[in-house]
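A.B. asks: build the 3D model from these lines:
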Amino acid sequence: MTKRLNIVFLGLSLSSSWGNGHATTFRGLLKGLHELGHRVTFLERNVPWYANHRDLRDPDFCALRYYETTRELQQDCARCLQQADVVVVGSFVPEGRAVIDIVAALCKGALCFYDIDTPVTLAKLSTDECDYLCRRQIPYFDVYFSFAGGPTLGRLAEDFGARRAEPLYCAVDPERHHRTADPVGWDLGYIGTYSTDRQAALNALLLEPARRMPDRRFVVAGSQYPPDIVWPENVERIEHLPPADHAAFYSRQRYTLNVTRRSMIAAGWSPSVRLFEAAACGTPIISDRWPGLDSFFPASAIHTADKGDDIVDILLRESERARLAMADRARELVLGAHTGAARAREFVSLLTGPRAAMIDLDIGTAA
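C.D. replies: This next block holds a predicted model:
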């Protein structure tokens, strides 16, 4: 017998991708769950910085509800939470500690946490600076879904008391991310919100090569960059790039650059969604190095770079045939294993498979 699950998510944002990578992750996963036949509701805190930059106001794959305060969540959303088969709280939810306590008291089904920022979360927990999760709450969750795999899963169980830690990586929507007819206009591009711990790598792997190659064109898209950054004249700046424009953005690049936060490099096995998006668009990727990268992209499907010289060498020396062949290999890998639909199947399988005793129902993925 097949049961359609009633799943409720509480996340940072679904409606706005401005300044965060959570929205695109939730969109792909929830769309995949909807396609499997499950009923999905997303509860989002109504905050002005996302309300002013909403690029998905009325999703057709889930019910989107807003709440203003934790009190409103507790009162007006109680029935929604009580009736759910599964409730999933995401990382960086405003007043997350209070939200988790409210949800844990109301939830009658499986309670899960989806950590889209696992290395950051564990670092914050270690110094008691995490305002969206505290140590005592981790054992509340039937499953702790993590953006980081590898040894981090063992740490979650052994050091933080997770009852069950499972990887649930980011994913791509192939309907949105695909090759477009836009002509290539940049030799190397990068997309990402400003981060102090990524800026040194961005300087070394994009801005310095741009200064050394004034006849080549570069681009950086993303918000919150300080006004005192000196951008070379051949580096185009795009302040915000909504998801609807990502495919064209990647398609216009000969190569795209992936730069990883230091905490995620240290943890390893933490792929950025930008890797999957670029690959799905058929754009060759140059990435910094981190443990576990080869478990997602073997050397034949991606370039790695440690310094500006590596970037310059790739841009000057690689043939067009080799460039496109590498991109084709990456695209095939991503479309086979890293789509929102694939993640949705993984999510349901982890909840309903042999190890998932927390849901005492005869359920499975919808046909």
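
A.B. asks: CA atoms for contacts and neighbours, from now on please.
C.D. replies: Fine.

A.B. asks: can you check which helix is longest in the protein?
C.D. replies: For the chain, the helix that runs over the most residues, judged by DSSP state H, is helix 320-337.

A.B. asks: ok, and what's touching that one?
C.D. replies: 174, 276, 279-285, 297, 300-302 (C-alpha atoms under 8 Å, 6 or more residues apart in numbering).

A.B. asks: and which of these is nearest to residue 257?
C.D. replies: Top of the list for closeness to residue 257, among the contacts of helix 320-337 and by C-alpha to C-alpha, is residue 285 at 6.0 Å.

A.B. asks: so that closest one is in contact with residue 277, correct?
C.D. replies: No: taking C-alpha atoms under 8 Å as the definition, residue 285 is not a contact partner of residue 277, at 10.3 Å.

A.B. asks: coming back round to it: elements contacting the following helix or strand past the longest helix of the chain?
C.D. replies: Once the chain leaves helix 320-337, the next helix or strand it forms, by DSSP states H and E, is helix 340-352. On a contact count with 3 or more C-alpha pairs under 8 Å, 6 or more residues apart in numbering; DSSP states H and E, helix 340-352 meets helix 22-35.

A.B. asks: buried residues of the helix it packs on, list them for me.
C.D. replies: Residues of helix 22-35 classed as buried by neighbour count (16 or more other C-alpha atoms under 10 Å): 22-34.

A.B. asks: and residue 187, that one's in a strand?
C.D. replies: Yes: assessed by DSSP: H, G, I helix; E, B strand; the rest coil, residue 187 belongs to a strand.

A.B. asks: for it, what are its contacts?
C.D. replies: Here residue 187 is in contact with 216-218, 253-255, 315 (C-alpha under 8 Å, 6+ apart).

A.B. asks: from the residues you listed, which land in strands?
C.D. replies: 218, 253-255 (DSSP state E).

A.B. asks: next one: residue 236 from residue 207, what distance?
C.D. replies: Using C-alpha to C-alpha, to the nearest Å, residue 236 is found at 11 Å from residue 207.

A.B. asks: could you check how far residue 342 is from residue 257?
C.D. replies: Applying C-alpha to C-alpha to residue 342 and residue 257 gives a distance of 25 Å.

A.B. asks: please generate a structure for the following sequence too, so the two can be compared:
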Amino acid sequence: MKQGMDIAFFASSLVSAYWNGAATYYRGMVRALHERGHRVTFYEPDAFGRQQHRDMADPPWAKVVVYSAQSEAEVLRTVEQARGADLVVKASGVGVHDELLERAVLDLQGPGTLVAYWDVDAPATLDRMHGNAADPLRALVPRYDLVLTYGGGEPVRQAYLGLGARDCVPIYNALDPSTHFPVAPNPRFEGDLGFLGNRLPDREARVEEFFLRAASLLPSHRMLLGGSGWQDKTMPPNVQYLGHVYTADHNAFNCTPRAVLNVSRESMARYGFSPATRVFEAAGAAACLITDAWEGLEMFFEPGREMLVARDGEEVAAHVRALDAEAAHRVGRAAYARVLAEHTYAHRAAQLDALLQGRRAVAPAEESA
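C.D. replies: Predicted structure coming up:
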């Protein structure tokens, strides 16, 4: 009997984090699935300059297929390569030909092949579908064997079930301890508070409140902003803009400032239960994290002990003023212990493995019924 599963993954990019916030999530999950004996082929389009901004070579724990997205015919030929896989995943937000891929992967469904829709931005996807009864994905949701999400908890699960999903299970963000861990401080990232995130429409207003307003209230403190798209943003003079920070530098970015900040996108804060990748990256580096408040945080970390919580920029500033090195170290070490004990991608892959093995076990009976 074949050991492990052959998994085909259609998503944005495994090898580039350039304008691709899900890269760390994909890498952690795919590596952990490989370590459990599964074979993953990751199909990603040559788009958005990601191949020109790679931050890793093709890894030994996945086969990476970069395909041309110049025509629908080329995309369909790529999808056909996945025929016969035990699990086919269409992730949200590929960025090119998403509607085509969402339909095409369902043609691979059959005896021995499960097809899952994996939503890495469920709040945005659900808002879009609820706002447009003619959204093509709405009609396809009931046809997928399973919907997976990387956040959203019960509110997202119930929303997908309400759209006819057979089942919806959150597989939350987590830590890959082999890539995110404590390192020595880097003088480039010295400061009192750092925030790392791309400029996105439904995050910008919250960054203005939680980061830029806090910076304006702390004129004698050094603030660091990393991420793409902020170069023409008006900022207080004590903010240093770093531009895109490659993943190889994320550990140093998290380890060097007195504290780092998490600012959720508006839709994820509204749905709750959606810890961003940077939350676990920071915890894995034993950083002292200050996060905006969102429902469900207590499922992952203990507020006040393993993480500091703020409801607005004024509270962020108050936390930064009150933090000394000893207190920051204490919070960071507590978060580090918690994330290693409960929130690694090995934990998430074990959850997914149990879920998929259970479904594969009942599939023959369903097919013969």
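
A.B. asks: need the TM-score from the superposition.
C.D. replies: The TM-score (TM-score structural alignment, normalised by the length of the first structure) is 0.91; 356 aligned residues with a C-alpha RMSD of 2.1 Å.

A.B. asks: once you map the contacts of residue 187 of the first structure onto the second structure, which are still in contact?
C.D. replies: Retained in the second structure by both residues aligned by TM-score structural alignment, their matches' C-alpha atoms under 8 Å are the following of these: 216-218, 253-255, 315.

A.B. asks: which of these lies closest to residue 39 of the first structure?
C.D. replies: The closest of those, once distances to residue 39 of the first structure are taken by C-alpha to C-alpha, is residue 253, at 38.0 Å.

A.B. asks: ok, that closest one to residue 219 of the first structure distance?
C.D. replies: 9 Å.

A.B. asks: cool, and residue 134 of the first structure?
C.D. replies: When residue 134 of the first structure is compared with residue 219 of the first structure (using C-alpha to C-alpha), they lie 39 Å apart.

A.B. asks: so for these two, which residue has more residues nearby?
C.D. replies: Under the criterion of other C-alpha atoms under 10 Å, the comparison of residue 134 of the first structure against residue 219 puts residue 219 first, with 22 against 19.

A.B. asks: ranges for the strands of the stretch 151-300 of the second structure?
C.D. replies: Here the stretch 151-300 of the second structure has its strands, by DSSP state E, counting those that start in this stretch, at 168-170, 193-196, 223-226, 239-243, 259-262, 289-292.

A.B. asks: residues contacting residue 209 of the second structure?
C.D. replies: Neighbours of residue 209 of the second structure in contact, by C-alpha under 8 Å, 6+ apart: 312-313.

A.B. asks: err, residue 208 of the first structure, not the other one
C.D. replies: Per C-alpha under 8 Å, 6+ apart, neighbours of residue 208 of the first structure: residue 308.

A.B. asks: counterpart of it in the second structure?
C.D. replies: Alignment note (TM-score structural alignment): residue 208 of the first structure maps to residue 213 of the second structure.

A.B. asks: equivalent analysis for residue 244 of the first structure, please.
C.D. replies: In the second structure, residue 244 of the first structure lines up with residue 248, judged by TM-score structural alignment.

A.B. asks: picking up where we left off before, neighbour count: residue 342 and residue 257 of the first structure, which is higher?
C.D. replies: residue 257 (26 against 18).

A.B. asks: residue 103 of the first structure and residue 83 touch, don't they?
C.D. replies: No: the pair residue 103 of the first structure / residue 83 is not scored as a contact, 11.9 Å apart, by C-alpha under 8 Å.

A.B. asks: just the strands in the stretch 1-150 of the first structure please.
C.D. replies: Using DSSP E, counting those that start in this stretch, the strands of the stretch 1-150 of the first structure run over residues 6-11, 39-45, 63-67, 86-90, 110-115, 143-146.

A.B. asks: what's the mean deviation for the longest one versus the second structure?
C.D. replies: By that I understand strand 39-45 of the first structure. Compared with the second structure after fitting, strand 39-45 of the first structure has a mean deviation of 0.7 Å; criterion: mean C-alpha distance after the TM-score superposition for the first structure.

A.B. asks: could you tell me which residues touch both of residue 253 and residue 219 of the first structure?
C.D. replies: Jointly contacting residue 253 of the first structure and residue 219 under the rule C-alpha under 8 Å, 6+ apart are 186, 188-189.

A.B. asks: run a quick neighbour tally on residue 114 of the first structure.
C.D. replies: Residue 114 of the first structure: 23 neighbours (other C-alpha under 10 Å).

A.B. asks: quick one: map it onto the second structure.
C.D. replies: So, by TM-score structural alignment, residue 114 of the first structure is matched to residue 118.

A.B. asks: likewise residue 170 of the first structure?
C.D. replies: Aligned counterpart of residue 170 of the first structure in the second structure: residue 173 (TM-score structural alignment).

A.B. asks: its match contacts residue 149, correct?
C.D. replies: No: judged on C-alpha under 8 Å, residue 173 of the second structure makes no contact with residue 149 at a distance of 9.6 Å.

A.B. asks: between these two, who's got more neighbours?
C.D. replies: A direct count of neighbours by other C-alpha under 10 Å for residue 173 of the second structure and residue 149 places residue 173 higher, at 28 against 24.

A.B. asks: list the contacts for that one?
C.D. replies: Counting by C-alpha under 8 Å, 6+ apart, residue 173 of the second structure touches 25, 150-151, 275-277, 280, 343, 345.

A.B. asks: hmm, try it at 7 Å
C.D. replies: With contact taken as C-alpha atoms under 7 Å, 6 or more residues apart in numbering, residue 173 of the second structure is in contact with 25, 150, 275-277.

A.B. asks: residue 276 of the first structure now?
C.D. replies: Counting by C-alpha under 7 Å, 6+ apart, residue 276 of the first structure makes contact with 171-172, 334.

A.B. asks: can you do 10 Å?
C.D. replies: 170-174, 177, 282, 285, 296-297, 330-331, 333-335, 338-339 (C-alpha atoms under 10 Å, 6 or more residues apart in numbering).
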